[in-house]
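Asker: got a predicted model here, sequence first, then my questions.
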Amino acid sequence: MTVLAESTSGSNPLVNTGVFALFVAITLYVVYRAGNRGQKTSTADYYAADSAFTGRQNGVALSGDFLSAASFLGIAGAIAIHGYDGFLYSIGFLVAWLVDLLLIAELLRNTGRFTMGDVLSFRMRQRPVRAASATSTLVISFFYMLAQMAGAGGLVALLLNVHSKLGQSLVIAVVGLVMVVYVLVGGMKGTTWVQIIKASILLVAATLITVFLFGKYGFNFSNLLTAATDRSPMGKQLLEPGGSYGQSGTTKLDFVSLSLALVLGIASLPHVLMRFYTVPNSREARRSVVWATACMFVFYLCTLVIGFGAAALVGADEIKSAPGGENSAAPLLALHIGGTLLLGIVSAVAFATILAVVAGLTITASASFAHDVYANIVKRGKAEPADEVRVARLTALVVGVLAILGGILVNGQNIAFLVALALAVAASANLSTLLYSLFWKRFNTTGTLWSIYGGLIACLLLVLFSPVVSGSPDSIFPGIDFHWFPLKNPGLASIPFSFLCGAIGTFAGKSKADAGKHAEMEVRSLTGIGS
């Protein structure tokens, strides 16, 4: 820790914070300029940026929306500490976009308008289904925000050498406030431009660090891996499966559960689904996924090199003892290869990543509440656009406060792991309902409610009574033990359960499916007519 202590003393924190403040100022200006074009009170503008973005622009923004603190900080740390098993996150995140491309993106863009609730309620009873959709969206967004806020606390703790819980809590509060400003000022249009800028800079930064590491080891990946295994406590096991998930039958099941959540969860994330409404048609929605996948393919290859590079140059002991723990691997690597200035730049990019992702989550959560609950349940579809946008902005404030409180609670957990939990919740609550709605003619309102609430409640209960919350040294509450579910990720149980609930609810429910509405939805989803 001597390198870290020396590098974060004196004026270095000022340099780091200055780089970060400059980045935030630039992006806030972009948000302000983009958000003040056109009608500020238009719901189409605030929620979906008037569907004015091209597939390429939205694809880069999609990658920016998803290349969060989990990808840059959590995965790099997981690879540096656990090796092969840490790379599972990268593979799962990347493969998941094939599910999105083949099953979700085009059909969703053609069927809905602003939120997932538009799709699910198309041929069902509007009020209960929209309420269920808004509930799942808010819960999933909250879980995903926890990961970003935890990343913010750990990152700035490293950046400013803040070790106290109070100091890290204040940092998380500042992140939450800036994020709310992004959403209130810019709406979806401003947030999208921030995502594009952030994704581009993140890709450039990751690529440059990767090229430097290759050059340091003679452009030979084997030399880098050898250096990583020589310095790691795991030795050559760093390159073999089972370092984190192979010790017992339970951890192997956890591996399968995590894989299932990663691959199926992304296609169910509300803030990813909502991005498909920012393009004009289904063709551009498909292009969005292709561009997003290409950007993430490059990025995740870079995280493999960055993770093993951190293991080789920084070492597991220094990473674990740094503020932020595993999440500090990438910033510490930047410190070792480029000094304080590169640490400031990398930390600023990672911090801006957190801000932009949380802004995207916030606008999704606020749009779902304002559009599904306020406009279509409370006002029965007769809300004024200006009032709907005002409710969305008030919701953003409430969501921001809850995210700050939750982030303080989970500060210190591995970010990639927390994101995997959010993906499990998303896949449990939304995936079965979306697929049944789009492809099953008999699916009805009862089945919709059972699949959403059944999957959501099952997933939350299993997380509550898992080692994530209690009974383990790295639990949220390590001093107590009330867990009975052995797996850290509940996807293996909760995702199939949601499909089962949807099927049972459909057959047991008294409500009958509307064949005419199903035919109309099928035509719209496949052709885009009427969308």
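Answerer: Now that the structure is in, tell me what you want to look at.

Asker: contacts and neighbour counts: CA atoms only from here.
Answerer: Fine.

Asker: counting contacts, what elements does the helix ranked longest in the chain pack onto?
Answerer: Across the chain, the helix with the greatest residue count (assigned by DSSP state H) is helix 165-216. Judged by 3 or more Cα pairs under 8 Å, 6 or more residues apart in numbering; DSSP states H and E, helix 165-216 is in contact with helix 12-35, helix 43-48, helix 55-66, helix 126-159, helix 221-231, helix 282-313, helix 329-368, helix 385-410.

Asker: so which of those helices is nearest Ile452?
Answerer: helix 126-159 (6.7 Å; Cα to Cα).

Asker: so how far is the closest one from its chain's centroid?
Answerer: 8 Å (Cα atoms, centre = their mean, to the nearest Å).

Asker: so that helix versus helix 165-216, what angle?
Answerer: 80 degrees (axes from the mean of the first three to the mean of the last three Cα atoms, to 10 degrees).

Asker: run the angle between helix 126-159 and helix 385-410 for me.
Answerer: Using the same axes, to 10 degrees: helix 126-159 against helix 385-410 is 50 degrees.

Asker: before we move on, back to that, now the angle from the longest helix of the chain to helix 329-368?
Answerer: 120 degrees.

Asker: that older thread, closest one to Ala493 among the helices and strands packed on helix 165-216?
Answerer: helix 126-159 (17.6 Å).

Asker: quick revisit: wait, which of the helices and strands packed on helix 165-216 is closest to Ala458?
Answerer: Nearest to Ala458, of these and by Cα to Cα, is helix 126-159 at 12.5 Å.

Asker: turn the helices and strands packed on helix 165-216 into CSV, columns for mean neighbour count and distance to Val99.
Answerer: As requested, the helices and strands packed on helix 165-216 are exported to CSV (neighbours: other Cα atoms under 10 Å; distance: least, Cα to Cα, whole Å):
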stretch, mean neighbour count, distance to Val99
helix 12-35, 18, 31
helix 43-48, 24, 23
helix 55-66, 26, 15
helix 126-159, 26, 19
helix 221-231, 18, 31
helix 282-313, 23, 10
helix 329-368, 26, 21
helix 385-410, 20, 29
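
Asker: hey, where'd the strands end up in the stretch 401-531 of the chain?
Answerer: Ranges of strands in the stretch 401-531 of the chain, per DSSP state E, counting those that start in this stretch: none exist.

Asker: could I get the full set of helices for it?
Answerer: Taking DSSP state H, counting those that start in this stretch as the test, the helices found in the stretch 401-531 of the chain are 415-426, 432-439, 445-464, 491-508, 515-527.

Asker: second one coming, line it up with the first:
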Amino acid sequence: MSGDHQTLALILFSVFVAVTLAITTWVSRNRHGSAEEFYAGGRLFSPMENGFAIAGDYMSAASFLGISGLIALFGYDGMLYSVGFLVAWLVVLLLVAELVRNCGRFTLADVVAARMAERPVRIAAGTSSVTVSVLYLVAQMVGAGSLVALLLGETGGAARSWTVIGVGALMVVYVSLGGMRATTWIQIVKAVLLMAGSITLTILVLVRFHGDFGLMLTTAAERSGHGTDFLAPGLRYGGDWTARFDFISLGLALVLGTAGLPHILSRFYTVPTAAAARRSVVWSIGLIGSFYLMTIVLGFGAAAIIGPEAVRASNTAGNTAVPLLALDLGGGAGSTGGTVLFAVVAAVAFATILAVVAGITLASSASVAHDLYASLRSRRAGAKPYSEVAVARAAAAGIGLAAIGLGLLARDLNVAFLVGLAFAVAASANLPVLLYSLFWRNFTTRGAVWSVYGGLVPAILLVLFSPVVSGGPEALFPGVDFHVFPLQNPGLVSIPLGFLAGWLGTVTSGEAPDPAKHAETEVRALTGAGAV
């Protein structure tokens, strides 16, 4: 990219970082340091504010950069990510949002521990939540690195590495100083910027093709090198049985994983009532649905205007398709319009990454402090709430370091694909125990623990021994081959195992469920009576 691109984009980056740091500083001076303030922002946000924040939390680098890139490279099959991410919100709206708000205080473990032996359940759920969060954070780090590498014309990797480190440091600052209140406002600002940027690019793409969506698709198919196959299923997930099962596995993970994401579940605690949580989801579905429709236009528009080969030459995983599209729509390389539009889109994408990593880091640090630390030490020692918040701030730093290390390792993978792995782990480990706890009267503590580990451990092991890690030129370790599991996404196997383990642990536990606790949980979940 030219010096003008670099300078303008870096100025916009700096402006957004300065604004968000100002928000964080202001919020940190106007809070009283309680756990409720740090984890849930005092539960004072309106449904509309929380809906925008949920959308900001969910529309990540995977959506803006990764999905559009996959569509540009693989056409119809890339579009399946958009469909899966959107349909998942029906599960959240119908099965999770209100019930979770009524039954818990800050984390997933609060819901499960309401009727189980608290310590083993909190340790299991906290471990799972941190694992999912770190996987999700890695995707955001990779997106940030790809974006800045494109901006600076960097091919060696130094810019990516320093970007990953810088994003990690910023997210620790946001969470440690501002907690949920600052994180929420950062996400709201980011959602507004992302929607405005996406609408602008979508309009410009449609104007380029005179409003003829069919002409855009035809041009994309012609430039793809695959002809009409580009617009039909099977380019990425067709062919042999492995690819077909990989598609089914991915679909299950995307549709079921959202309801188990810790940073999404934690958003339901920032509103005062369950009804407000439901209305928040309705707001977020409207925003998210509109956005994913636009990613389809942007992806096929990039294929038609830039061409898959040019996108792949810039970034093999396709993560830079949208910035390249913006550059062309603005007038091309060297033009003032291209420079401005590219810089704005790059800054919006960077804002997207910063906001999402802040939300994920907060959710995972809450799991460490409220679930793991509180279970292992604080509750027995009678520690005061502020000590738990102090642990959460320290945990944010540790999680940031872990995410930085993994982000440097996985910097050449597609960010949407990385998020798909996080969704698979969430759907395997978190969703089964959540649904069993809410709807199965006879569910026991052993069933809860087995359900979490029975989904978490297989999901992690299957990823480690899959083509993602070894055995191919695009693997994390391309020079070795120890993969034995043929699928790239483990959801098809690990999700049923999570549900099976929960059932098996319950029927073999010999525990007698406490009907009073179940009745209390059921009444609270369905009516909100006694909810915090």
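Answerer: Ah, there it is. As the structure is a prediction and not an experimental result, all values here were calculated from the model.

Asker: TM-score, when you put one on top of the other?
Answerer: Once superposed, the chains reach a TM-score of 0.97 (TM-score structural alignment, normalised by the length of the first structure), with 523 aligned residues with a Cα RMSD of 1.1 Å.

Asker: of the helices and strands packed on helix 165-216 of the first structure, which approaches Trp440 of the first structure most closely?
Answerer: Taking these one by one with Cα to Cα, helix 126-159 is closest: 16.6 Å.

Asker: hmm, back to that, looking at the helices of the stretch 401-531 of the first structure, which is buried most?
Answerer: Comparing the helices of the stretch 401-531 of the first structure by mean neighbour count (mean count of other Cα atoms under 10 Å), helix 415-426 comes out on top with a mean of 29.

Asker: after superposition, how close is it to the second structure?
Answerer: Helix 415-426 of the first structure, aligned to the second structure and superposed, deviates on average by 0.4 Å (mean Cα distance after the TM-score superposition for the first structure).

Asker: distance to Ala199 of the first structure added to the helices and strands packed on helix 165-216 of the first structure, as TSV?
Answerer: Formatted as TSV, these follow (distance: least, Cα to Cα, whole Å):
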stretch	distance to Ala199 of the first structure
helix 12-35	12
helix 43-48	19
helix 55-66	4
helix 126-159	16
helix 221-231	26
helix 282-313	9
helix 329-368	8
helix 385-410	23
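
Asker: so the longest helix of the first structure versus helix 282-313, what angle?
Answerer: Using the same axes, to 10 degrees: helix 165-216 of the first structure against helix 282-313 is 90 degrees.

Asker: hang on, the earlier thing: quick one, which of the helices and strands packed on helix 165-216 of the first structure is nearest to Arg524 of the first structure?
Answerer: Closest of those to Arg524 of the first structure is helix 282-313, at 10.7 Å (criterion: Cα to Cα).

Asker: so that closest one corresponds to what in the second structure?
Answerer: Using TM-score structural alignment, the residues of the second structure aligned to helix 282-313 of the first structure are 274-305.

Asker: one more: stretch 137-157 of the first structure?
Answerer: Under the criterion TM-score structural alignment, stretch 137-157 of the first structure matches residues 129-149.

Asker: how much does that stretch stray from the first structure?
Answerer: Relative to the first structure, stretch 129-149 of the second structure is 0.6 Å off (mean Cα distance after the TM-score superposition for the first structure).

Asker: residues near the counterpart of Ser176 of the second structure in the first structure, how many?
Answerer: Counting by TM-score structural alignment, Ser176 of the second structure corresponds to Leu184 in the first structure. As a burial measure, Leu184 of the first structure scores 26 neighbours (other Cα atoms under 10 Å).

Asker: report the contact partners of Leu184 of the first structure.
Answerer: Residues in contact with Leu184 of the first structure (Cα atoms under 8 Å, 6 or more residues apart in numbering) are 393, 396.

Asker: please repeat the previous calculation with a cut-off of 7 Å.
Answerer: Arg393 (Cα atoms under 7 Å, 6 or more residues apart in numbering).

Asker: just to revisit the earlier point, okay, the helices of the stretch 401-531 of the first structure in CSV with distance to Ala152 of the first structure next?
Answerer: Formatted as CSV, the helices of the stretch 401-531 of the first structure follow (distance: least, Cα to Cα, whole Å):
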stretch, distance to Ala152 of the first structure
helix 415-426, 10
helix 432-439, 32
helix 445-464, 23
helix 491-508, 26
helix 515-527, 39
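
Asker: nearest to Ile354 of the first structure, out of those helices?
Answerer: helix 415-426 (11.1 Å).

Asker: report the aligned residue range of the second structure for that closest one.
Answerer: Counting by TM-score structural alignment, helix 415-426 of the first structure sits on residues 415-426 of the second structure.

Asker: neighbouring contacts of the matching stretch?
Answerer: 61-63, 66-67, 132, 135-136, 139, 142-143, 250, 253-254, 257-258, 260-261, 456, 459, 489-491.

Asker: same question for stretch 505-515 of the second structure.
Answerer: Outside stretch 505-515 of the second structure, the residues that touch it by Cα under 7 Å, 6+ apart are 442-444, 446-447, 450.

Asker: for stretch 285-297 of the second structure, same thing?
Answerer: So stretch 285-297 of the second structure is contacted by 55, 68, 79, 82, 86, 89, 195, 198, 202 (Cα under 7 Å, 6+ apart).

Asker: once aligned to the first structure, how far is the match of helix 282-313 of the first structure on average?
Answerer: Mean for stretch 274-305 of the second structure is 0.6 Å (mean Cα distance after the TM-score superposition for the first structure).

Asker: residue contacts, the alignment partner in the first structure of Leu215 of the second structure?
Answerer: Aligned counterpart of Leu215 of the second structure in the first structure: Asn223 (TM-score structural alignment). Shown in contact with Asn223 of the first structure (Cα under 7 Å, 6+ apart): Tyr217.
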